[in-house]
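J.: heads up, no residue letters with this:
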């Protein structure tokens, strides 16, 4: 129901915050690798059950999303986004460390494909102006199913393999369409921080599984 200028300002703010979150995540990762902290962090995470760091990440994701969506204070919303950016960087450290050791150059390739995929999906959402809110139920059930498979793989030691990674790339793509549609049609004008957080989470998920596929091909 907002006028065109108000909505355009909201969209611009959302994507500026998304870009800032991506730059912030890259900066945190660069600092960890430059200072030699990435290796002990990666080895520490890989030496324990993956359910522990994954569970912590999911909890932080939920808390940050809740705060960004519900907090009235803008500072709290920014704190939630910053906390999630740091959590995203930390959860990426083991995968990036292994990629750097096993297949130099694959990180840049995966990042390029992720960016192209994100831009393509964003173009589709903006061009069609379609409301993709119908994807919500599919994303909820798909997320629950994926979580069950991940937990089962961690507990029973079976590999999820290429087909799972492909499925998660599709899942992340659907999440980006859903989030972008919400930015266009549903978010209140004062929730650009929350909108950028959701887009950043979906983008991070897409990068994770694109990089996983690249590593499986090496």
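T.: All right, it came through fine. It should be emphasised that the depicted structure is a prediction, and the values quoted were computed from it without experimental measurement.
J.: CA only for contacts and neighbour counts going forward, please
T.: Will do.
J.: Quick check: next helix or strand after the biggest helix by length in the chain?
T.: The residue-count maximum for a helix in the chain (DSSP state H) belongs to helix 4-34. Of the helices and strands lying after helix 4-34 in sequence (DSSP states H and E), the nearest is helix 38-46.
J.: That following helix - contacts with which helices or strands?
T.: helix 4-34, helix 74-102 (3 or more CA pairs under 8 Å, 6 or more residues apart in numbering; DSSP states H and E).
J.: quick one, the shortest one and helix 4-34 angle?
T.: Here helix 74-102 runs at 50 degrees with respect to helix 4-34, directions being taken by axes from the mean of the first three to the mean of the last three CA atoms, to 10 degrees.
J.: can you list contacts of the strand or helix carrying residue 184?
T.: In the assignment (DSSP H and E), residue 184 maps to helix 161-185. Applying CA atoms under 8 Å, 6 or more residues apart in numbering, the contact partners of helix 161-185 are 7, 11, 14, 117-118, 121-122, 125-126, 129-133, 135-136, 139, 142, 146, 195, 198-199, 202-203, 205-206, 209-210, 212-213, 216.
J.: Stretch 205-212 now?
T.: Applying CA under 8 Å, 6+ apart, the set of residues contacting stretch 205-212 is 92, 95, 106-107, 110-111, 113-114, 165-166, 168-169, 172-173.
J.: at 7 Å instead, please
T.: Stretch 205-212 is touched from outside by 107, 110-111, 114, 165, 168-169, 172-173, with contacts defined as CA atoms under 7 Å, 6 or more residues apart in numbering.
J.: could the residues you listed go into JSON lines alongside neighbour count?
T.: Shown next, in JSON lines, are those (neighbours: other CA atoms under 10 Å):
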{"residue": "107", "neighbour count": "21"}
{"residue": "110", "neighbour count": "21"}
{"residue": "111", "neighbour count": "16"}
{"residue": "114", "neighbour count": "23"}
{"residue": "165", "neighbour count": "19"}
{"residue": "168", "neighbour count": "20"}
{"residue": "169", "neighbour count": "22"}
{"residue": "172", "neighbour count": "25"}
{"residue": "173", "neighbour count": "22"}
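J.: next, the one to line up against it:
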């Protein structure tokens, strides 16, 4: 009887902790997305040109490394906003380029709406079904390697068809990450809300950019 009671209390404690991590993750995610929107607007108002791809990778991965190094301290929050602010700033020139198209605003709003609906739907699936999506980890690792290589090839050889496939692949990849990371938080596999926030933020960022690319590539403009 004592063992059973202890087991139930342990399960309850884990459930409370998971809910706390999930709540903090969503709160921080909302704030970082808003901050990214602000920095993107600043970049657009300043007329910033699209960043060199190598500078982008150095900045993005450097700041992401900083987030992971400081995730267990208060400095992790500052690093998180530095990273998401940087990502939002680099998004500004891309949005400015789309706004030059006749249907640019429509494309951006459509991609934004599709991103929001996709994230909400996938999160709901993980939260309601409480299914363990940890089996997606191998797919995510393999998918990341394949997509990065395909992206480099598409950039070097300027293959539009491959670029379309890469964008579609990133939509699936980002969707898998959202399911996996949300499931990890629910089942206690991820107990750090800063790391959970960064994973979901990057997934949302990739999802939005990929959907925008797909819409742009299929647009008459």
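T.: Received it, and whenever you're ready, just let me know what you need. Worth saying up front: this structure is predicted, and the values here are computed from it rather than measured.
J.: winner for burial among the helices and strands packed on helix 38-46 of the first structure?
T.: helix 74-102 (a mean of 18; mean count of other CA atoms under 10 Å).
J.: which residues in the second structure does the next helix or strand after that one align to?
T.: Remark: after helix 74-102 of the first structure, the chain's next helix or strand is helix 106-128, criterion DSSP H and E. Residues 107-129 of the second structure are where helix 106-128 of the first structure lands when matched by TM-score structural alignment.
J.: Any of the contacts of helix 161-185 of the first structure buried? List them.
T.: Buried subset of the contacts of helix 161-185 of the first structure (neighbour count, 16 or more other CA atoms under 10 Å): 7, 11, 14, 117-118, 121-122, 125, 131-132, 139, 146, 195, 198-199, 202-203, 205-206, 209-210, 212-213.
J.: okay but residue 25 of the first structure is in contact with residue 89, surely?
T.: Yes: if you go by CA atoms under 7 Å, residue 25 of the first structure and residue 89 touch, sitting 5.5 Å apart.
J.: What about residue 107 of the second structure, how many residues nearby?
T.: The number of residues packed near residue 107 of the second structure is 22, by other CA atoms under 10 Å.
J.: Likewise for residue 155 of the first structure?
T.: Residues near residue 155 of the first structure, counting by other CA under 10 Å: 12.
J.: now it: how far from residue 148 of the first structure?
T.: 10 Å (CA to CA, to the nearest Å).
J.: Residue 87 of the first structure too?
T.: 22 Å.
J.: cool, residue 54 of the first structure as well?
T.: Relative to residue 148 of the first structure, and taking CA to CA, residue 54 of the first structure is found at 13 Å.
J.: who's more crowded, those two?
T.: Taking neighbours as other CA under 10 Å, residue 54 of the first structure and residue 148 compare with residue 54 leading, 15 against 12.
J.: excluding its backbone neighbours, what's nearest that one?
T.: Of all residues not flanking residue 54 of the first structure in the chain, residue 91 sits nearest, at 7.6 Å (CA to CA, 6 or more residues apart in numbering).
J.: How about residue 81 of the first structure?
T.: Residue 81 of the first structure's closest residue in space is residue 197 (CA to CA, 6+ apart), at 6.0 Å.
J.: And for that neighbour, the neighbour number?
T.: 29.
J.: Is it in contact with residue 80, as I believe?
T.: No: Residue 197 of the first structure is beyond contact range of residue 80, at 8.6 Å (criterion: CA under 7 Å).
J.: shared neighbours of the two, anything?
T.: Joint contacts of residue 197 of the first structure and residue 80 (CA under 7 Å, 6+ apart) do not exist.
J.: re earlier: residue 217 of the first structure versus the residue nearest to residue 54 of the first structure, what's the distance?
T.: On the measure of CA to CA, residue 91 of the first structure and residue 217 of the first structure end up 22 Å apart.
J.: One more: residue 81 of the first structure?
T.: 33 Å.
J.: Same question for residue 156 of the first structure.
T.: Residue 156 of the first structure is 24 Å from residue 217 of the first structure, by CA to CA.
J.: Same question for residue 58 of the first structure.
T.: Residue 58 of the first structure is 28 Å from residue 217 of the first structure, by CA to CA.
J.: who has more neighbours, these two?
T.: When residue 58 of the first structure and residue 217 are compared for neighbours, residue 58 comes out ahead with 13 against 9, by other CA under 10 Å.
J.: where's that one, which helix or strand?
T.: Here residue 58 of the first structure is assigned to helix 51-70, by DSSP H and E.
J.: Can you classify the equivalent of residue 152 of the first structure over in the second structure by secondary structure?
T.: When the second structure is aligned by TM-score structural alignment, residue 152 of the first structure is paired with residue 153. Following DSSP: H, G, I helix; E, B strand; the rest coil, the label given to residue 153 of the second structure is helix.
J.: ok, residue 153 of the second structure - how many residues close by?
T.: Other residues close to residue 153 of the second structure by other CA under 10 Å number 14.
J.: Could you do the one 10 residues further on as well?
T.: Using other CA under 10 Å, residue 163 of the second structure has 21 other residues around it.
J.: what's the answer for the one 5 residues further on, then?
T.: Using other CA under 10 Å, residue 168 of the second structure has 16 other residues around it.
J.: Give the equivalent position in the first structure for it.
T.: So, by TM-score structural alignment, residue 168 of the second structure is matched to residue 166.
J.: Check the gap between that match and residue 121 of the first structure for me.
T.: Distance from residue 166 of the first structure to residue 121 of the first structure, by CA to CA: 16 Å.
J.: same thing with residue 157 of the first structure?
T.: Distance from residue 157 of the first structure to residue 121 of the first structure, by CA to CA: 34 Å.
J.: Can you tell me, leaving aside adjacent residues, what's nearest to residue 105 of the second structure?
T.: residue 99 (5.8 Å).
J.: Would you check how far apart the one you found and residue 92 of the second structure are?
T.: 11 Å.
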